[in-house]
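Enquirer: Only the shape, not the letters, is given here:
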């Protein structure tokens, strides 16, 4: 796969995550513009997440039935129309509805990109290219809040959907001319709802796929706990200002980039199996160190950040490789498999967000407890799976 195609697919896949972080700084401006509460304006992000989950759930099956490129083009068109329409929204309700539609399209885009990569590569190549597209997505997320904050402060919130519209139109043009169909008509599976449900059941009944989905879920618990709880954790427990927290969060983004680059090289050299065997114990070490130092030593900020960075890097590497292995385990329905995994991941993320809110009111160690619990469960499950032929295939 050429560098241009990887770049295009990375940006297309990153539109959904970009659509989350890019709109966050505009929450207060939206509330003022529509004369509503800030909490009500924040629903645009919540429903965008819900839209992503729906798009990921249906996107894989539709791409298996009608082809990758067709769905990619249709989803981009929907994303563009929803983005442009937001500029002319007259009420907050209409804006939120358009954001949810935008999320559905963004979720479908992410799943189809994964399916395209899987179509053209073996397990090792899939993991490597998923790492490369993830680098691009993380880079977009790193830039998004800073750029959005500048636009909201010096222009207006209307500039945000305008920028997103321009970016998605550029993606559509490049997709039309540089991305080929990777699923021939002879291999497509146009299925009824009953048959689609049968495909989902087949995926969940595949022992190898089920193992790696479970591993991915365990990593998602810790990663989403960090995303949803890190602001409260650092600002309340370590008394950081919002600006200081922004620098810390950007630093963690850099850590994830380093982890992705490292995974590209390590997977190519050693393969997914060895990466999983080594990364899972490393993850448990950092999770254990986090909870131990937090409970008994009240560590200084730099030590806590170092341990948390080690956990995030190892968990992210495990999640990337588990996703690649799970999708490649069902070659007949890779698109559906990719959508199921992504939907489960976002479902776990939503539940963890609620759990973080509940636990934060009870203990100051909510983040550490969730990370440690998920890491211990993953390690025990990993030991159990080591004897399984499905894991070692």
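Expert: The structure has been received and is ready for your questions. Being a predicted model, the structure only gives us computed values, none of them experimental.

Enquirer: rest of the way, CA atoms for contacts and neighbours
Expert: Fine.

Enquirer: Against residue 187, how distant is residue 153?
Expert: 51 Å (C-alpha to C-alpha, to the nearest Å).

Enquirer: To clarify, my last question referred to residue 344.
Expert: 26 Å.

Enquirer: between the two, who's got more neighbours?
Expert: Shown here are residue 344 and residue 187; by other C-alpha atoms under 10 Å, residue 344 has more neighbours (19 against 12).

Enquirer: next up, a second structure to put side by side with the first:
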């Protein structure tokens, strides 16, 4: 694969992965407006975020195995079409219940983009090469969390929250055109899975019997829980507790995403000197320590908003180091069923994220509940990494760099 082909692939796959964060994050500045506009509660509005994450989790469990059977392109294009339709219907949602259901459908649609993009990377790369490409993808994907709240805030300056969903429909339409024209099929017929539902269940059973794989998937999911606790709680904390307006919130949220992106790109340099598991363990230790300090700052008010944002930045940076390496270690173990493995990985990540998103809201929308969930996610991920994932299995996981190339 030439450098130009690799760059184009990273851009296309990055755009596919980005539609998920855009769908999740773009309406965040509008959460208080949706609460008042639909005459509902803050917890109910946070559950619309949970609905998207549930759709992402369930959709990946279905689409991942399907992509191993019929190839990557067909499920991808069908999923993007579902996302477009659901986004259009969100514009006309009459109440919070309908909006919640449509957000689940949005999640089901973007699940195709998430799982297919990950499977395509595993079709073409392995081991440290996978981690490097995934880090590059997170650079492209990382623009989404930065731009999404800012774009949402800009839209809210001249339209209401329904206009955000109209914009998501337009973005989905552009992406389905790009995917149809620029993404080749990376799974040839000879490598596709056969055997129907029974074979799919056998694949899932094989994955679940691999203790190292399950442990690494849980680590990735718990790190994602910390991230989504920030995503779901920051809008209320920064706007209601600290008095930021919608535009200021977009800038503050983007600053956190900068930390996440910077860490994922620094990970590429670290991989030249350290193994993925060394980086992962170090990142989880750092994230746990920073998470505890975040609780202290939130509880005491020490340093005010500046200290809170700085500690959030450090926690997100630690998460940015963990997020490429846990999936790389997990996915390298099962190249024979990359779609199914990516589906289980994504389902656990977004499933745990769906649980963590409203968890802080159940105990209030202040900074302390958000900080506790963030720190708890990082601490639990570290515990799983140290207690569940066998060290010997990790030594066998890191393959030499492999670039299979486009088929």
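Expert: Here it is on my side, so go on. This is a predicted model, so every value here is computed, not measured.

Enquirer: care to give me the TM-score?
Expert: Superposed pair, TM-score by TM-score structural alignment, normalised by the length of structure 1: 0.85. Supporting alignment: 388 aligned residues with a C-alpha RMSD of 3.2 Å.

Enquirer: Give me the nearest residue to residue 9 of structure 1, chain neighbours excluded.
Expert: In space, residue 9 of structure 1 comes closest to residue 113 once its chain neighbours are excluded; the distance is 6.1 Å by C-alpha to C-alpha, 6 or more residues apart in numbering.

Enquirer: what's the counterpart of that neighbour in structure 2?
Expert: Alignment note (TM-score structural alignment): residue 113 of structure 1 maps to residue 117 of structure 2.

Enquirer: Hmm, that match is touching residue 16, no?
Expert: Yes: Residue 117 of structure 2 lies in contact with residue 16 (C-alpha atoms under 8 Å); the separation is 6.6 Å.

Enquirer: hang on, the earlier thing: how would you label the residue nearest to residue 9 of structure 1: helix, strand or coil?
Expert: Classification of residue 113 of structure 1 using DSSP: H, G, I helix; E, B strand; the rest coil returns helix.

Enquirer: In this structure it contacts residue 14, no?
Expert: No: judged on C-alpha under 8 Å, residue 113 of structure 1 makes no contact with residue 14 at a distance of 9.9 Å.

Enquirer: shared neighbours, the two?
Expert: Counting by C-alpha atoms under 8 Å, 6 or more residues apart in numbering, residue 113 of structure 1 and residue 14 have no common neighbour.

Enquirer: where do the strands sit along the stretch 101-250 of structure 1?
Expert: Using DSSP state E, counting those that start in this stretch, the stretch 101-250 of structure 1 contains no strands.

Enquirer: which residues in it form helices?
Expert: Along the stretch 101-250 of structure 1, counting by DSSP state H, counting those that start in this stretch, helices occupy 123-154, 159-178, 193-205, 207-232, 242-270.

Enquirer: can you pull the buried residues of the second one?
Expert: Going by neighbour count (16 or more other C-alpha atoms under 10 Å), the buried part of helix 159-178 of structure 1 is 160-165, 168-169, 171-172, 174-175.

Enquirer: Then the shortest one?
Expert: Of the residues in helix 193-205 of structure 1, those with enough neighbours to count as buried (16+ other C-alpha under 10 Å) are 196, 199-200, 203-204.

Enquirer: And for the fourth one?
Expert: Counting neighbours by 16+ other C-alpha under 10 Å, one finds that the buried residues in helix 207-232 of structure 1 are 207-226, 228-232.

Enquirer: So between residue 117 and residue 16 of structure 2, which is more surrounded?
Expert: residue 16 (29 against 26).

Enquirer: Nearest spatial neighbour of the more buried one, chain-adjacent residues omitted?
Expert: Leaving aside its sequence neighbours, residue 16 of structure 2 sits nearest to residue 113 (C-alpha to C-alpha, 6+ apart; 5.2 Å).

Enquirer: surely that neighbour meets residue 76?
Expert: Yes: using C-alpha under 8 Å, residue 113 of structure 2 is in contact with residue 76, at 5.7 Å.

Enquirer: Can you pick out the residue with more neighbours from these two?
Expert: residue 113 (33 against 25).

Enquirer: how about the more buried one, what does it touch?
Expert: Under the criterion of C-alpha under 8 Å, 6+ apart, the neighbours of residue 113 of structure 2 are 16-17, 19-20, 76, 79-80.

Enquirer: Same question for residue 124 of structure 1.
Expert: 267-268, 271-272.
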